[in-house]
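Asker: Any chance you could fold what I've pasted below:
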Amino acid sequence: MEVLDLKGKKALVTGGTKGIGKAIADQLAKSGAEVIVSARTQPAESPYHFIAADLTNPTDVANLTQTISEAYGGIDILINNVGGLTTPGGGFSTLTDEHWEQELQLNLISAIRLDKALLPQMIKQGSGVIIHISSIAGKLPLWDLNLAYAVSKAALNSYSKALATELASKGVRVLTVAPGATKTEMMENFIKDYAASAGISVEEGVNHLLTQIGGIPMGRMAEPEEVASLVRFLVSPSAAYLTGAIYSIDGGSLPVVS
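Answerer: As a prediction, this is how the structure comes out:
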């Protein structure tokens, strides 16, 4: 068997219809996994079993879990990719209680809720892999751009580490992947909105963002497929002894040893 062979494995990728999530779904499928994707809105077409779900809604999570249980009996791989920056920049004074709640629900609680729903079956079978897609913002928060988002991702990192420790003896591995700036539609829209609010050009917005994070030594943003390749390795038999770690994939952006 090839070291990255995922034949016979069932994988759920949340937010799996575009961007990093779609790239992950494609990579896992190419490695032989049976892929299920979820998102709030159904795409025009998808090669994978699609289940509509808003993971900030407990009822949707319950329905998603029931559908998977009835159709597949459970899963072997869970990619918690749903998340995003939805709150305004400008620092603490611009953020309301609702902003904080919104960001925590999307980037932290949704993963906790889905893990809790799907973990019993993984524990029962004595195997499974959970990947939480975080961000380097969890280690490098930018107060004027992504304060609430960064805090929610830092909390996700801590939760993921604790969960990994709890589940290590039960055969379930938990890992975190923290991308830096990645060329996705979400990133493009964020830069456009930021540039518009600041009254600057999109190019100036890109330069400001990259300056804020200290630049990217490799000189470019990541492609979604590059993040997906790391995830593919981490869920494979080649990574069988890895759990509890956070893997930054940022072209060298983080200016500290991590």
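Asker: Going by C-alpha atoms from here, please, whenever you check contacts or count neighbours.
Answerer: OK.
Asker: and the end-to-end length of stretch 226-242?
Answerer: End-to-end distance for stretch 226-242, by CA to CA, to the nearest Å: 19 Å.
Asker: Show me what counts as buried in it.
Answerer: Glu226, Val227, Ala228, Leu230, Val231, Arg232, Phe233, Leu234, Val235, Ser236 (16 or more other CA atoms under 10 Å).
Asker: The closest residue to the last one other than its chain neighbours: what's it in contact with?
Answerer: Spelled out, it's Ser236. Counting by CA to CA, 6 or more residues apart in numbering, Ser236 lies nearest to Leu4, which is 5.1 Å off, once chain neighbours are set aside. Counting by CA atoms under 8 Å, 6 or more residues apart in numbering, Leu4 makes contact with Ser31, Arg232, Phe233, Ser236, Pro237, Ser238.
Asker: To compare against the first, here's the next sequence to fold:
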Amino acid sequence: MGTERDRLDGRRALVTGGSKGAGKAVVERLREMGADVYTTARTMPDGYDRPDRFVAADTATAAGTDAVARRISEEGPLDILVHVVGGASTPTGGFAVITDEQWLVELNLNLLGAVRLDRALVPAMVEAGSGVVLHVTSIQRELPLYDASLAYAAAKAALRTYSKGLANELAPRGVRVTAVSPGGIETEAYEQFVDRIAEGNGLTRDGAKQLIFDSLGGVPLGRFARPEEIADLIGFLVSDRATAVVGAEYVIDGGTVPTV
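Answerer: This is a model prediction of the structure:
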């Protein structure tokens, strides 16, 4: 049975990349828990039910993060900031085909957007003496796939290191920082990734999925996580159930990363 520690009533939250996939599931979960949830993505979906809580912006750019920060700051400090936005768009072919421009695309989307938004919004949390920041990383920081997502993996590794350092700095000042490291997630973005692998390697979609599983050393659960499963973990970590969790990275990958 739920208690007040499971609720987020009266708390303001921002979820980046909240228009689809895991981000959309996180928005829905935090709203179920009672939070007043804002979200941002490049384009507001048609028929979006809370247009007053949507900020259309590209957080991979400095102008985009500035626009989000201005809108959110109008009504005071956040209580919860969840960085879900991310992705890989590098072509297949290994390290040698990744241009400087593509490296910057991946770094801006998967690392620097979160850095800029934190820099803009977290000081108000610190001043208030409370808040939670959560960064979504990836198991590719440990198991990088070199064919089409090496730059993404490197950016996520940097995000994890940044997140840990930020946690150590902010915990004494009342702000908790944690991270969630998903393996594969059954989203539209994953299906597009499968298409890129299939096209780049002359495979069927089923063959591309098997190649992805094999490149990870297998997935013991037999499937990738569903968006709502990611959202459940994040809902716990930003709640008062997790008030002693600081600087940790929670892996949710169906057993993909070998551990002892």
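Asker: After superposition, what is the TM-score?
Answerer: The TM-score (TM-score structural alignment, normalised by the length of the first structure) is 0.97; 256 aligned residues with a CA RMSD of 1.0 Å.
Asker: Looking at the buried residues of stretch 226-242 of the first structure, which is nearest Asn146 of the first structure?
Answerer: Val227 (21.0 Å; CA to CA).
Asker: Show me what the strand or helix carrying that closest one is packed against.
Answerer: Taking DSSP states H and E as the definition, Val227 of the first structure sits inside helix 224-234. Packing partners of helix 224-234 of the first structure (3 or more CA pairs under 8 Å, 6 or more residues apart in numbering; DSSP states H and E): helix 19-30, strand 172-179.
Asker: now the helices: where do they sit in the second structure?
Answerer: Assigned by DSSP state H, the helices in the second structure fall at 21-32, 62-73, 100-107, 113-128, 150-170, 188-201, 205-215, 227-237.
Asker: And the ones you listed: which comes nearest Val251 of the second structure?
Answerer: With CA to CA as the criterion, Val251 of the second structure lies closest to helix 227-237 of these, at 9.8 Å.
Asker: matching residues in the first structure for the closest one?
Answerer: On the first structure, the counterpart of helix 227-237 of the second structure by TM-score structural alignment is residues 224-234.
Asker: Find me the equivalent region of stretch 193-207 of the first structure in the second structure.
Answerer: Going by TM-score structural alignment: stretch 193-207 of the first structure matches residues 196-210.
Asker: Not counting its neighbours along the chain, what's nearest Ala148 of the second structure?
Answerer: Thr92 (4.4 Å).
Asker: Translate the one you found into the numbering of the first structure.
Answerer: Thr92 of the second structure maps onto Gly89 in the first structure, by TM-score structural alignment.
Asker: Also Gly23 of the second structure?
Answerer: Under TM-score structural alignment, Gly23 of the second structure pairs with Gly21 in the first structure.
Asker: now that match, nearest residue through space, not along the chain?
Answerer: Nearest non-adjacent residue to Gly21 of the first structure, counting by CA to CA, 6+ apart: Gly15, 5.5 Å away.
Asker: re the thing from before, show me the subset of the contacts of Leu4 of the first structure that the second structure keeps too.
Answerer: Using both residues aligned by TM-score structural alignment, their matches' CA atoms under 8 Å, the second structure keeps these contacts from the contacts of Leu4 of the first structure: Ser31, Phe233, Ser236, Pro237, Ser238.
Asker: what sits against Leu156 of the first structure?
Answerer: So Leu156 of the first structure contacts Asn107, Leu108, His132, Ser134 (CA under 8 Å, 6+ apart).
Asker: how close does the closest residue to the first one other than its chain neighbours get to Val235 of the first structure?
Answerer: Think Asn107 of the first structure. Nearest-residue entry for Asn107 of the first structure: Gly83, 4.8 Å, with adjacent residues in sequence omitted and distances by CA to CA, 6+ apart. Gly83 of the first structure sits 20 Å away from Val235 of the first structure, going by CA to CA.
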